[in-house]
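Participant: Next come a sequence and a model predicted from it.
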Amino acid sequence: MAEAERITGTPEPEPGSGADSTPGAEAAGTAEPEQSAGRGKRRIGALLLVALLVYLLDLGSKLLVVAKLEHHAPVEVIGTLLQFEVIRNRGAAFSIGEALTIFLTIIAATVIVVIARIARKLYSLPWALALGLLLGGAFGNLTDRIFRSPGVFEGAVVDFIAPAHFAVFNLADSAIVCGGILIVILSFRGLDPDGTLHKD
C-alpha cells in the first residue's frame, strides 16, 4: 500500500493526524447543520402561515359581521343554541376585564414579542402550529384595540359568536384558546419548541 502511494505520489496520512478515511464524511458533517437550519426555516414558515390565515379569517369575519349584522337582531345559526350577535368588547377574551383595555393591549403586544423570540429556535411543527394560532389571534384582537373606537390602544374588540349560556367571542379568541391548549399538551408530552424531548 505504501509502495503504491509512493509511485502515485499520494501522501500517506500520518498517525494521529485525524484524517478521516471514510469517503464523504466531511461533506456529510457540513450537510447536517445545513439540513437542521433548513428544518428551522420551514417551521418558522409554518408558524407565519398559520398566523396569517388566522389573522385574515378573523379580520374578514369581523368586517363582514360589522357591515351586515351590527345593530340588527341576532342571526340564528343553530336555533337559539348558536347565534351571531355583534357586540363591542373592551375586555379580554369572553368579555373579561373590560376596565383593563390598555393593560390588555400591552399583554397582547408582549405575547407577540415572546413568540418572536421563541421562533428563533423553532424546529417543532406542532409548536409552530400552536404559536401560529396564538400569534394570529393576538394580532387579530390587537388590530381592533389599535384601530377601532373609542381610540388608539383603547379600541373595543368585535365579538359575534354567541353560544347559548356562554360568553360572546370571535375567531381570534378561539385561535388563542386552541393554541394555548395545544401548548399545554405539548408541554405535558415533553416536546420543546426546538424539537427535543425532555423528561422531568
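Facilitator: Perfect, thanks for sending it.
Participant: Every contact and neighbour count from this point should use C-alpha atoms.
Facilitator: Noted.
Participant: name the element the residue nearest to the spatial centre of the chain belongs to?
Facilitator: Ranked by distance to the mean C-alpha position of the chain (Cα atoms, centre = their mean), the top residue is residue 132 at 1.8 Å. For residue 132, the enclosing helix or strand under DSSP states H and E is helix 125-147.
Participant: circling back to that earlier point, quick check: the residue nearest to the centre of the chain touching residue 53?
Facilitator: No - using Cα atoms under 8 Å as the test, residue 132 is too far from residue 53 to be in contact (9.1 Å).
Participant: this is the other structure I want to compare:
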Amino acid sequence: MWHAYPRAGTTLPLGDDGGVPDEPTGSADPLTSAEGTGDAAEPEAPAPPRRLRLLLSVAAVVLVLDIVTKVLAVKLLPPGQPVSIIGDTVTWTLVRNSGAAFSMATGYTWVLTLIATGVVVGIFWMGRRLVSPWWALGLGMILGGAMGNLVDRFFRAPGPLRGHVVDFLSVGWWPVFNVADPSVVGGAILLVVLSIFGFDFDTVGRRKAERATLGRHKADQR
C-alpha cells in the first residue's frame, strides 16, 4: 500500500508558539462544560456529629438548670405559700404537678411519662442526621426540658412513672411552671417556625426541593 509522505523541502505549517499545531479537539471536556453550565457547587454541610454535640450541649444546660432550681425550690420554699418577687404578679410558689407542662393534663402522669420518653428517643434518633444548627437548638431545648421533667417522673413521689413534677414560678394568671416547661414550649415554637419557612433538620438552608426548583428556574432564564 502506498503512503503519502511530505516531499523533501516541504515546510509544515507552524502554530503560534512555533510548534506543530494540535489537531482540533472539538468541544471542551464534558465534565468541565457540565460544571460550567450549572450553579456553583454548594458548600458541604457540616458533619452531623457536630450538630449533635450542639443539641446535647443545649440539652445539658437546660437539664442542669432545671434540676438545680428544683432542688433549691424544694429546699427553700414553703409548699403552696407564695413568696413575692414582684408584688402578687410574680411569685415563687412551690407546687407538685402530676400533669404536663404548665399543669395541663393532670391525672395522666404515666401516659405523659411514656410520651416524654418517646420524645427523648425520637430526638436522639434525629440527632444522627441533624445538619441545621437552628434545629439543633430547638431540639436541644425540647430534649433538656423533657429530660428534666422525666427525672421528676421517675424519681419523685409517689413513685416511678407516677412522680409529680416540681413547679415553683408563678406569673400572673399563668399556671405555675419550672425551667423545663418554657424550654420545651420555646423549642417547639422554634421548630414550627423553621418548618413553616422551609428549613429542614437535615439541611443547612431551605429544603432541597425548593433549591432545586430555583436552580432549574435560573437555568431556564439563561
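Facilitator: Received the coordinates, thanks. Bear in mind that the values here come from a model prediction, so they are computed numbers and not experimental data.
Participant: counterpart of the helix holding residue 132 of structure 1 in structure 2, which residues?
Facilitator: Taking TM-score structural alignment as the measure, structure 2 aligns residues 133-155 with helix 125-147 of structure 1.
Participant: ditto for stretch 169-176 of structure 1
Facilitator: The aligned range for stretch 169-176 of structure 1 in structure 2 is 177-184, by TM-score structural alignment.
Participant: what distance separates that stretch from the middle of the whole chain?
Facilitator: On the basis of Cα atoms, centre = their mean, to the nearest Å, stretch 177-184 of structure 2 is displaced by 19 Å from the centre of the chain it belongs to.
Participant: cool, stretch 63-78 of structure 2 as well?
Facilitator: With Cα atoms, centre = their mean as the basis, stretch 63-78 of structure 2 stands 28 Å off its chain's centre.
Participant: Name the residues that touch that stretch?
Facilitator: Contact partners of stretch 63-78 of structure 2, identified using Cα atoms under 8 Å, 6 or more residues apart in numbering, comprise 83, 92-94, 144-145, 147-148, 166-168, 178-180.
Participant: Which stretch of structure 1 is it matched to in the alignment?
Facilitator: Using TM-score structural alignment, stretch 63-78 of structure 2 lines up with residues 55-70 of structure 1.
Participant: Same question for that stretch: list its buried residues.
Facilitator: Along stretch 55-70 of structure 1, the positions that meet the burial threshold by neighbour count (16 or more other Cα atoms under 10 Å) are 55, 57-59, 61-62, 65-66, 69-70.
Participant: Over to stretch 133-144 of structure 1?
Facilitator: By neighbour count, and taking 16+ other Cα under 10 Å as the criterion, the buried residues in stretch 133-144 of structure 1 are 133-144.
Participant: Just give me the mean distance for that stretch relative to structure 2.
Facilitator: In the superposition with structure 2, the aligned residues lie an average of 0.2 Å away from stretch 133-144 of structure 1, counting by mean Cα distance after the TM-score superposition for structure 1.
Participant: follow-up on the earlier one: as JSON lines, the buried residues of stretch 133-144 of structure 1 with distance to residue 184 of structure 1 would be great.
Facilitator: Listed next are those as JSON lines, based on distance: Cα to Cα, whole Å:
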{"residue": "133", "distance to residue 184 of structure 1": "14"}
{"residue": "134", "distance to residue 184 of structure 1": "13"}
{"residue": "135", "distance to residue 184 of structure 1": "16"}
{"residue": "136", "distance to residue 184 of structure 1": "18"}
{"residue": "137", "distance to residue 184 of structure 1": "17"}
{"residue": "138", "distance to residue 184 of structure 1": "18"}
{"residue": "139", "distance to residue 184 of structure 1": "21"}
{"residue": "140", "distance to residue 184 of structure 1": "22"}
{"residue": "141", "distance to residue 184 of structure 1": "22"}
{"residue": "142", "distance to residue 184 of structure 1": "23"}
{"residue": "143", "distance to residue 184 of structure 1": "26"}
{"residue": "144", "distance to residue 184 of structure 1": "27"}
